[in-house]
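**Student:** I would like to see how this sequence folds:
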Amino acid sequence: MVLVHSDLSTAEQIESLQQSRGKEKTPWRLFHLKMACADVIWKLCIQPKAVREDETSLMHEIAVIRPKETAKIGSNKPGFHRMHEVIQHRVKVKQIYGYPSLEKWAKMKPMTKYSVGHTFTRLRLQPQTAHDQQQENTLLRQRYYLLYEEITYAMNAGDIGRVKQCFLPWILIFKGCGKHKYTTHMLRFLHNLHYVYPPKLKRAICMNILCNLMGKPDGFQEVDWWLEHNNFYTKQVYGGQFSNCTKCRILKESVLIQVYKRIWINFENMFMLHKYGYKHLKANMVLTFKKLVKHIEKKRTHEFVRGRTAAYVIPDAMDIGLQKLISAESVAINVDEENIAEKVDGDDGNLDV
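**Tutor:** Presented below is the predicted three-dimensional model:
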């Protein structure tokens, strides 16, 4: 039994080999899953041009905290790291300045005011003059932010049980926004993990899906993230230039990447070069966050304004995905299905690493 950590396209090739050779291998790709989650938020909350027109939209908030990057974020390739920071900054603003203490936060009933509850569908069915479309868009965005934060923190903490629990809402969201391949592969993974694999194999998978090479708290990383890291050094740093940058050279030197890195580190330590470099501190975002808080209060983003309309209504991808999964026309509910007929753009995440 061999555990393979890869992206979605590699996983499909492995499954094709399983069918032809009958040798089972299990692909893992949590980092690419997190990229797909960020891509979903970008597709739902930024990509449609109409969704950027409202003053309470995410794009207007980005213009406050990152005014020089609005064009890049609004483009087709904003990048995963940039979107990851945008989501985390938006959540942190609410965590730091939204409430002074946990007691007051609990009294405010946050699940009904700042996120989508079980009555959200009925809320949208009310007459136009009885509800606030911009606040409803904000509630949906908050739910997507919190789900993304939860799976991110679970991965950083190495809590694989919590990561598996986070799969369920994202399966529905992926199905609702058109990422059918991720939906099918995640369903198959959960089915195999709980009903197919023996207990020892299940434990081996759960204990090796995340790794913490530095041994620091909240320092866990996805294995496919380390693969991307090594690929960067293999292709970009030590891959050669011009005529030396060939496939043969890259394959020949790929096994020596760790040796090259160790030599580099030894030379820096030997000549104390690391003391003459620059290690930039994290950006102080306090003033920027306060500026965003003033913008939120001024535009009444989290307040109910009866009859306020929106230029674009963000779809409830989780509800749409649930309807598709329970309908007779859905093919993703059958976790044993081998051939996936549905093909859509962005199944492997459109955001670059």
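**Student:** from here on, just use CA atoms for contacts and neighbour counts.
**Tutor:** Fine.
**Student:** can you count the residues close to Ala317?
**Tutor:** Applying other CA atoms under 10 Å, we find 22 residues neighbouring Ala317.
**Student:** need the contact list for it.
**Tutor:** By CA atoms under 8 Å, 6 or more residues apart in numbering, Ala317 lies in contact with 172-177.
**Student:** how does it look with 7 Å?
**Tutor:** 173, 176-177 (CA atoms under 7 Å, 6 or more residues apart in numbering).
**Student:** from Phe174, how far out is it?
**Tutor:** 8 Å (CA to CA, to the nearest Å).
**Student:** re the thing from before, can you flag the buried ones in the contacts of Ala317?
**Tutor:** By neighbour count, with 16 or more other CA atoms under 10 Å, the contacts of Ala317 hold 173, 176-177 as buried.
**Student:** among these, which one lies nearest to Met285?
**Tutor:** The closest of the buried ones among the contacts of Ala317 to Met285 turns out to be Ile173 (CA to CA; 30.8 Å).
**Student:** element containing the closest one, please.
**Tutor:** Using DSSP states H and E, Ile173 sits in helix 160-177.
**Student:** repeat for Lys200
**Tutor:** Assigned by DSSP H and E, Lys200 falls within helix 199-208.
**Student:** related to what we said a few turns ago, can I get the buried ones among the contacts of Ala317 in TSV including distance to Asp132?
**Tutor:** Shown next, in TSV, are the buried ones among the contacts of Ala317 (distance: CA to CA, whole Å):
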residue	distance to Asp132
Ile173	23
Gly176	23
Cys177	23
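**Student:** so in the protein, which helix runs the longest?
**Tutor:** helix 133-157 (DSSP state H).
**Student:** residues contacting it, please?
**Tutor:** 37, 41, 56, 87, 91, 114-116, 162-163, 166, 218-221, 301-304, 308-310, 313-314, 316.
**Student:** among these, which ones are buried?
**Tutor:** Here, 16+ other CA under 10 Å leaves 37, 41, 56, 87, 91, 114-116, 163, 166, 220-221, 301-302, 309-310, 314, 316 buried among the contacts of helix 133-157.
**Student:** list of residues touching stretch 228-240?
**Tutor:** 245, 250, 254, 257.
**Student:** how about this one, so we can line them up?
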Amino acid sequence: MHDLIHQCADGRMLDVWRVEVNRRNPGHATLEDFASSTPTWEAIEAISLSLVASYVDKPASQDGDFRNASLVLGRLLLYVELCHAMKHGDIGRVERTFLHWVFVFKKVGKHKYATELVRIMNELNHVYPPGLARAIRLNWLCNPTGKPDGFRAVDWLVELMNLFTKVVYGSSGYTRTFQLIIKQSPLIELFRKVHTLFQDNFHLVHRSVRHAPPDTASTLKVLLDELKKHNPHMCTPNRPAEVKLEDHLREGMYILQTTTGIARETEVTGTDTEEGQGEDEELDIEVDIDDLEAAE
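**Tutor:** Predicted structure coming up:
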């Protein structure tokens, strides 16, 4: 699903670029034509800013298909932004996406996610001392490989260590005991280094199960052909849409603004409910939309 979201985002962004450069210069029928004109970096930046202003999040558009496409593109870009910020360890950018996700989670009925995001935003900006808040931000992500884009969530590393401890080096048969797993758990990193050392000495260069990034050129071509055929990113007034997509961002914002506090599902069920079902309890601490905007 993660790869699918990124491929959809890439395809839609490329199609938006195609529409915009063709609108500015009819001679640029394709992105290849635009690239062959050797545009300056300043021109590319200017077009990028124009794309955000003209093609992203247009719920009031009179073109139904264009409206839907703009909402989809807005949510895709938010996801891509979050992934990119996490991979590069930019916790400030990660934190700035939280408020948008709060609105989305409120709209789809995931109240606990929204509640916890609001809670941590409020505590980091208004409750915790600056030193503690900084320590939390610096330890939200970890980088096991040391690569510039190798940051991961801490729970991902915990699950990886669980895999090594319980499965890879957990023994088998009658020797696989709880006591043995506990005894060997501090040595997992040593086992990994010895394993890698043997593989390097025997020149086992293809030891990794990781593969090169897939070539998505053919996938993107099919997607771009379909987008060009239907032209959802070209605004055509009064064009009807078969389905009117919900604007999760603004509708979630409305829900948040019209409730007295951040609602949480009752502790009896322990699960979120669909929108409109069940009774929500108010948290002891009430945080409204003004508090969140002040934290930006």
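**Student:** strands - which of the contacts of stretch 228-240 of the first structure land there?
**Tutor:** Using DSSP state E, no member of the contacts of stretch 228-240 of the first structure falls within strands.
**Student:** looking at those, which is nearest Leu190 of the first structure?
**Tutor:** Within the contacts of stretch 228-240 of the first structure, the smallest distance to Leu190 of the first structure is 33.4 Å, found for Ser254 (CA to CA).
**Student:** what does the closest one align to in the second structure?
**Tutor:** With the correspondence set by TM-score structural alignment, Ser254 of the first structure lines up against Ser185 in the second structure.
**Student:** residues contacting that match?
**Tutor:** Thr165.
**Student:** quick one: which helix or strand includes Gln62 of the second structure?
**Tutor:** In the assignment (DSSP H and E), Gln62 of the second structure maps to no helix and no strand.
**Student:** can you pull the contacts of it?
**Tutor:** Counted by CA under 7 Å, 6+ apart, Gln62 of the second structure has contacts 237-238.
**Student:** and what of Cys37 of the first structure?
**Tutor:** By CA under 7 Å, 6+ apart, the contact list for Cys37 of the first structure reads Tyr148.
**Student:** where does stretch 199-213 of the first structure end up in the second structure?
**Tutor:** Stretch 199-213 of the first structure maps onto residues 130-144 of the second structure, going by TM-score structural alignment.
**Student:** buried sites along stretch 68-87 of the second structure?
**Tutor:** In terms of neighbour count (16+ other CA under 10 Å), stretch 68-87 of the second structure has its buried residues at 68-77, 79-80, 82-83, 85-87.
**Student:** tell me the counterpart of His142 of the first structure in the second structure.
**Tutor:** Heads up, residue 142 of the first structure is Gln, not His. By TM-score structural alignment, Gln142 of the first structure lines up with Leu73.
**Student:** oh, that last question was meant for Phe289 of the first structure, not what I typed.
**Tutor:** In the second structure, Phe289 of the first structure lands on Leu220 (TM-score structural alignment).
**Student:** circling back to that earlier point, narrow the contacts of stretch 228-240 of the first structure to those in helices?
**Tutor:** Per DSSP H, the contacts of stretch 228-240 of the first structure map to helices at 250, 257.
**Student:** looks like Trp28 of the first structure contacts Val4 (just checking).
**Tutor:** Yes. Between Trp28 of the first structure and Val4 there is a contact at 6.2 Å, judged by CA atoms under 7 Å.
**Student:** and for these two, which residues touch both?
**Tutor:** Contacts common to Trp28 of the first structure and Val4, judged by CA under 7 Å, 6+ apart, are absent.
**Student:** which one's more surrounded, those two?
**Tutor:** Taking other CA under 10 Å, Trp28 of the first structure and Val4 do not tie; Trp28 has more neighbours (24 against 17).
**Student:** how about that one, nearest residue that isn't a chain neighbour?
**Tutor:** His5 (4.4 Å; CA to CA, 6 or more residues apart in numbering).
**Student:** the one you found reaches Asp224, doesn't it?
**Tutor:** Yes. Using CA under 7 Å, His5 of the first structure makes contact with Asp224 at a distance of 5.5 Å.
**Student:** next up, the contacts around the corresponding residue of the second structure for His180 of the first structure.
**Tutor:** Counting by TM-score structural alignment, His180 of the first structure corresponds to His111 in the second structure. Shown here is His111 of the second structure, whose contacts under the criterion CA under 7 Å, 6+ apart are 105, 263-265, 272.
**Student:** please determine how far His111 of the second structure is located from His126 of the second structure.
**Tutor:** 22 Å.
**Student:** how close does Tyr144 of the first structure sit to Asn212 of the first structure?
**Tutor:** 27 Å.
**Student:** meant to ask about Ile41 of the first structure
**Tutor:** 27 Å.
**Student:** okay, helices next: where are they in the stretch 151-296 of the second structure?
**Tutor:** 154-163, 178-184, 188-201, 217-230, 248-257, 289-294 (DSSP state H, counting those that start in this stretch).
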